[in-house]
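Novice: A structural model of the following input is requested.
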Amino acid sequence: MENKIIVGIDVAKEFSYYSIITPNGKQYGKPFKAHNTLEGLEKVSKKLKEVEKELNVPCVLVMESTGHYSSILFHFFHNSNFEVCIVNPIQTNSIKNIKVRKVKNDKVDAYRIAILYKLGEIKPTKPPKKEIHQLNILCRQYIKLVDDCTMYKNNLISLIDQVYPEYNTAFSNITSKASLYILENYPSAEKLLNADKDTLITILATLSRKSLKWAKTKYNALIDVAKSALKIGCAPKSSEIVIKSAITILKTLIKQKSTIEKEIKAIAKNIEEIKLLTTIPGIGIISAAIFISEIRDFSNFKNARKLVAFCGIDPAVVESGKFKWNKVKMSKRGSGYLRRVLFMIALASIRKNRNSQYINPILYNYYSIKIKSKPKKVALVAIMHKIVNYIFAVLRDKKPFRIITPEEHNKSYRQSKLKLTLVS
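Specialist: Okay, here's the model as predicted:
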């Protein structure tokens, strides 16, 4: 073990507890509390530097990852030239029963976090690059906006099903500009039937950027929907207010999502890793940005298996003696954002493009073989594994991706091994 002073930090919203462990494993003084303010953090920094001077060894600060609360402390102490380690809460939770007696408080938690470092499983954490940190905040907000849009869209659909039960026969995409205009201005069958025909047809053609002939057909379909709604619609008068409210919120969310998306693309276009990932079929610039912003520093991963584990799609092994659990599941120990984006990439990789050609025929063939003996979701997880291997290879070699068959890959691998053997 390194000859260092270990400072365990239990981070809370307004204050944190600090427990100092000397290189010989003994506690230095009593755990103390300090507020997470500039004044409080400066006092802690001063105290730690005094301890360093007294014991003539450097401090390493260890804290649990607690979102933005730990981020503030991490950046302050890192800028104060301290070595800082961020610990996964799963790891700190694993040592809560290090003693038989059940004790749970901030002082004890700070001590346990410090002890965890002595086990040798914690490595210093590097602050992310400025543009990666910006991307991470933007990408997570983008995902949240996507979820909010979906929620309000589903809410709107449930209302429309009551007001216009057959509305989907007129508009398959309820959030199109023309559809939202109709719902916002004519939130009841009576209002739609009383609308001026020529004006409505012109507006439909303008918003949809299509011909008047198309708009007339759409108008007739809407009238049929409205007539049907008079007989089978069941929504009360108050639903009109709720529909308008939901549309206003949905429009705002869509606008904000578009703004965030533009900002992500503006930053991503200058990041080489993202450019490389977009050469892989099925990975767009947003997906690539989310992936890179979540892994932060690719140099932390020595091989593809470590990257797979970080994504949380590695198998959770359950064995004890002769017992082996036969229902293998994903560990889900990594970033949920990574698993989400990988799942979407996997779906995109096995679909067809506009020319009816598969995005990645090699992956599709692999998927089609898998689903013969495995459930579709299991096969998709296998595709996710393949994609992570693609990503690792592209980032490791710093070369654009190209689709090759397994036979070509094996041939290339054998040739490279032969060259290495000849050189040695």
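Novice: Could you use CA atoms for every contact and neighbour count after this?
Specialist: Noted.
Novice: Would you tell me which helix is longest in this structure?
Specialist: helix 130-163 (DSSP state H).
Novice: Show me what the host helix or strand of residue 69 is in contact with.
Specialist: Using DSSP states H and E, the secondary-structure element containing residue 69 is helix 68-79. By C-alpha atoms under 8 Å, 6 or more residues apart in numbering, the surrounding residues in contact with helix 68-79 are 11-13, 36, 41, 45, 63-65, 83-84, 86, 127.
Novice: where does it sit relative to the chain's centre, distance-wise?
Specialist: What separates the centre of helix 68-79 from the centre of its chain is 22 Å, taken as C-alpha atoms, centre = their mean, to the nearest Å.
Novice: ditto for stretch 175-182
Specialist: Stretch 175-182 sits 30 Å away from the centroid of its parent chain (C-alpha atoms, centre = their mean).
Novice: With stretch 331-345 instead?
Specialist: Distance, stretch centre to chain centre, for stretch 331-345: 7 Å (C-alpha atoms, centre = their mean).
Novice: on that earlier part again, highest neighbour count among the contacts of helix 68-79?
Specialist: Most neighbours among those, by other C-alpha atoms under 10 Å: residue 63, with 27 neighbours.
Novice: and the closest residue to that one other than its chain neighbours, what element?
Specialist: In space, residue 63 comes closest to residue 9 once its chain neighbours are excluded; the distance is 4.8 Å by C-alpha to C-alpha, 6 or more residues apart in numbering. Here residue 9 sits within strand 5-11, counting by DSSP H and E.
Novice: Following element in sequence after the helix holding residue 69, please.
Specialist: Later in the chain than helix 68-79, the nearest helix or strand by DSSP H and E is strand 83-87.
Novice: any residues touching that following strand, and which ones?
Specialist: Residues from elsewhere that reach strand 83-87, judged by C-alpha under 8 Å, 6+ apart: 59-65, 74, 77-78, 122-125.
Novice: Narrow the residues you listed to those in helices?
Specialist: Residues from the contacts of strand 83-87 lying in helices, with DSSP H as the criterion: 74, 77-78.
Novice: Mind checking which of the residues you listed are buried?
Specialist: By neighbour count, with 16 or more other C-alpha atoms under 10 Å, the ones in helices among the contacts of strand 83-87 hold 74, 77-78 as buried.
Novice: Residue 294 is in contact with residue 337, correct?
Specialist: Yes - contact criterion C-alpha atoms under 8 Å: residue 337 and residue 294 qualify, at 7.5 Å.
Novice: higher neighbour count, these two?
Specialist: More neighbours surround residue 294 than the other of residue 337 and residue 294, with 23 against 16 (other C-alpha under 10 Å).
Novice: tell me the SS of residue 273?
Specialist: Following DSSP: H, G, I helix; E, B strand; the rest coil, residue 273 is assigned to helix.
Novice: any idea how far residue 258 is from residue 172?
Specialist: 22 Å (C-alpha to C-alpha, to the nearest Å).
Novice: Look at the two and report which has more neighbours.
Specialist: A side-by-side neighbour count of residue 172 and residue 258, using other C-alpha under 10 Å, places residue 258 first with 14 against 10.
Novice: Now show me the structure for the sequence below, then we'll compare the two:
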Amino acid sequence: MIFLGIDVSKFKHNCFLSNGDNFDLGQHFEIENSREGFDFLFDKLSPYDRDNIRIGLEYTGNYHLNLSRFLLNLNFNIHFFNPFQTSLFRRADSFRNTKTDKVDAFFIAKLLKTTYDSNPTLFEFYHNYDLKSLCRYKSVLKKDRSRLKNSIVSCLDIVFPELCNVCNDVFSKYVLAILYEFSSAYEISKANITRLSNLIKNASRGAYSKDKALVIRDAARNSIGYFSSSVSFQLKQSIDYLYFLDKKIDEINEMIKPLLDEINSPIMSIPGVGIELGPTIISEIGDISRFDSSSKLLAYVGLDPSINQSGTFHSSFSTMSKRGSSYLRDSLFKAAFIISQIEPVFKEYYLKKKAEGKHHYVALTHVARKLVRLIFHLLKEDEVYVSKV
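Specialist: A predicted model of the protein is given here:
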């Protein structure tokens, strides 16, 4: 069996090739991250039987994607490792505190031999990559939107602090429409009531009209808000950017929908797992065949408890390991909160944990673990969720 460990980087990839009998006699070489480099690697591997070659890489940013796609297209067996896993293996194998690209490639090759029973990555891995890429990009935009909303609230605290008292949601469409045209209490107090009423009526689709306009204008006339042209300008710019982000997030959701239809995952049948959470959970878990048990999936998510025990000492306090994807863990917690409110089995389980004296977030962690076990079962058996009402 031939083992090839590859330490990937932006401009070049360090490789270590060995037949597995004696790794000290293996061959080290570098390839450029280019077509010429990829072709050179293929020539290096050509003398060997393709079925007897195992290739290992780390998940390192996005630098591994082009190389691994090239090798998968040629039907090579690819195995991915978490950088944390290879780091622990390197430390366990050697007392030397040495980390170079050459050393990393060497230990990835050795780890390949140690984990001989691991399943290779299938080409379907890249069908999932597009979904994961879109979900993570959407997460970035949603964080930007959250920060922007905080900025808008800060502006309102200066120019019209009373607005939140007369409007339940300052980010509702009709409120944003008013602020975009009249971006301070002073401007609203001078606004024509007919113009203000029409703005509210059109933006709220008839839900509010003149009565709400009068309430808002009266609050503006009695406001302690300070009129600042610079803050009003910032408020209007922020609202404009908020509209832009909302539009881009909607466009991403439209791109996600056909990918979801193609994957047709049972995860989408779980109550509370919709277009906002489902795609992230599906893409971050990926191929369920990588996990032999639900406990391994829990460890991958980072929801398994950390254990501290030595000799007769047993720590009574444990926390989540949090080793896995933060995107996945965050989506699972949000899904756990929703499902504990609307699904009887999970609601009963949450209330049981609360009755045991557990804090809300601790109880929610238990619900999230139960949800992971459910997801593992549904994916393994390819079953849709049926509510037990």
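Novice: picking up where we left off before, quick one: the following helix or strand past the longest helix of structure 1 aligns where in structure 2?
Specialist: For helix 130-163 of structure 1, the following helix or strand on the C-terminal side (DSSP H and E) is helix 177-185. Mapped onto structure 2 using TM-score structural alignment, helix 177-185 of structure 1 spans residues 173-181.
Novice: any chance of the ones in helices among the contacts of strand 83-87 of structure 1 in JSON lines, plus distance to residue 232 of structure 1?
Specialist: Below are these laid out as JSON lines (distance: C-alpha to C-alpha, whole Å):
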{"residue": "74", "distance to residue 232 of structure 1": "60"}
{"residue": "77", "distance to residue 232 of structure 1": "65"}
{"residue": "78", "distance to residue 232 of structure 1": "65"}
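Novice: which among those gets closest to residue 421 of structure 1?
Specialist: Closest approach to residue 421 of structure 1 among these (C-alpha to C-alpha): residue 78, at 44.9 Å.
Novice: Aligned counterpart of that closest one in structure 2, please.
Specialist: Residue 78 of structure 1 maps onto residue 72 in structure 2, by TM-score structural alignment.
Novice: hang on, the earlier thing: which single one of the ones in helices among the contacts of strand 83-87 of structure 1 is nearest to residue 160 of structure 1?
Specialist: Checking these one by one against residue 160 of structure 1 (C-alpha to C-alpha), the nearest turns out to be residue 74, at 48.6 Å.
Novice: coming back round to it: how about residues contacting the match of helix 177-185 of structure 1?
Specialist: By C-alpha under 8 Å, 6+ apart, stretch 173-181 of structure 2 touches 167, 169-170, 196, 199-204, 235-236, 239-240.
Novice: what do you get for stretch 369-388 of structure 2?
Specialist: By C-alpha under 8 Å, 6+ apart, the residues outside stretch 369-388 of structure 2 that reach it are 265-267, 269-270, 288-289, 293-295, 297-298, 303, 332, 336, 343-345.
Novice: if you look at the residues you listed, which of them are in helices?
Specialist: 294-295, 297-298, 332, 336, 344-345.
Novice: Dump those residues into CSV; add neighbour count and distance to residue 86 of structure 2 as well.
Specialist: As requested, those are exported to CSV (neighbours: other C-alpha atoms under 10 Å; distance: C-alpha to C-alpha, whole Å):
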residue, neighbour count, distance to residue 86 of structure 2
294, 19, 23
295, 16, 21
297, 22, 19
298, 23, 20
332, 25, 27
336, 27, 32
344, 14, 42
345, 14, 40
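Novice: Redo these as a markdown table? Include distance to residue 254 of structure 2.
Specialist: Shown next, in a markdown table, are those (distance: C-alpha to C-alpha, whole Å):
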| residue | distance to residue 254 of structure 2 |
| --- | --- |
| 294 | 32 |
| 295 | 34 |
| 297 | 29 |
| 298 | 30 |
| 332 | 22 |
| 336 | 25 |
| 344 | 31 |
| 345 | 32 |
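Novice: quick one: the strands in the stretch 201-350 of structure 1?
Specialist: Applying DSSP state E, counting those that start in this stretch to the stretch 201-350 of structure 1 gives strands spanning 319-320, 323-324.
Novice: Output these as JSON lines; include the columns mean neighbour count.
Specialist: Shown next, in JSON lines, are these (neighbours: other C-alpha atoms under 10 Å):
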{"stretch": "strand 319-320", "mean neighbour count": "9"}
{"stretch": "strand 323-324", "mean neighbour count": "10"}
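Novice: Residue 232 of structure 1 is nearest to which of those strands?
Specialist: strand 323-324 (57.2 Å).
Novice: The alignment partner in structure 2 of residue 23 of structure 1 - how many residues pack around it?
Specialist: In structure 2, residue 23 of structure 1 lines up with residue 20, judged by TM-score structural alignment. Neighbour count for residue 20 of structure 2, taken as other C-alpha under 10 Å: 17.
Novice: helix/strand/coil for residue 20 of structure 2?
Specialist: coil.
Novice: From residue 114 of structure 2, how far off is it?
Specialist: Distance from residue 20 of structure 2 to residue 114 of structure 2, by C-alpha to C-alpha: 10 Å.
Novice: now residue 262 of structure 2
Specialist: Residue 262 of structure 2 is 36 Å from residue 114 of structure 2, by C-alpha to C-alpha.
Novice: go on, residue 176 of structure 2?
Specialist: Taking C-alpha to C-alpha, one finds residue 176 of structure 2 at 59 Å from residue 114 of structure 2.
Novice: In terms of neighbours, single out the busier of these two.
Specialist: Set side by side, residue 176 of structure 2 and residue 114 show more neighbours around residue 176, with 21 against 11, by other C-alpha under 10 Å.
Novice: How much space separates that one from residue 239 of structure 2?
Specialist: To residue 239 of structure 2, residue 176 of structure 2 is 7 Å away according to C-alpha to C-alpha.
Novice: Which neighbours do the two have in common?
Specialist: By C-alpha under 8 Å, 6+ apart, no residue touches both residue 176 of structure 2 and residue 239.
Novice: Check for me that residue 354 of structure 2 belongs to a helix.
Specialist: Yes - Residue 354 of structure 2: assigned to a helix according to three-state DSSP.
Novice: just checking, residue 28 of structure 2 touches residue 6?
Specialist: No - using C-alpha under 8 Å, residue 28 of structure 2 makes no contact with residue 6, being 9.9 Å away.
Novice: what residues are shared contacts of the two?
Specialist: Contact criterion C-alpha under 8 Å, 6+ apart; residues shared by residue 28 of structure 2 and residue 6: 14-16.
Novice: Many thanks, I have nothing further to ask.
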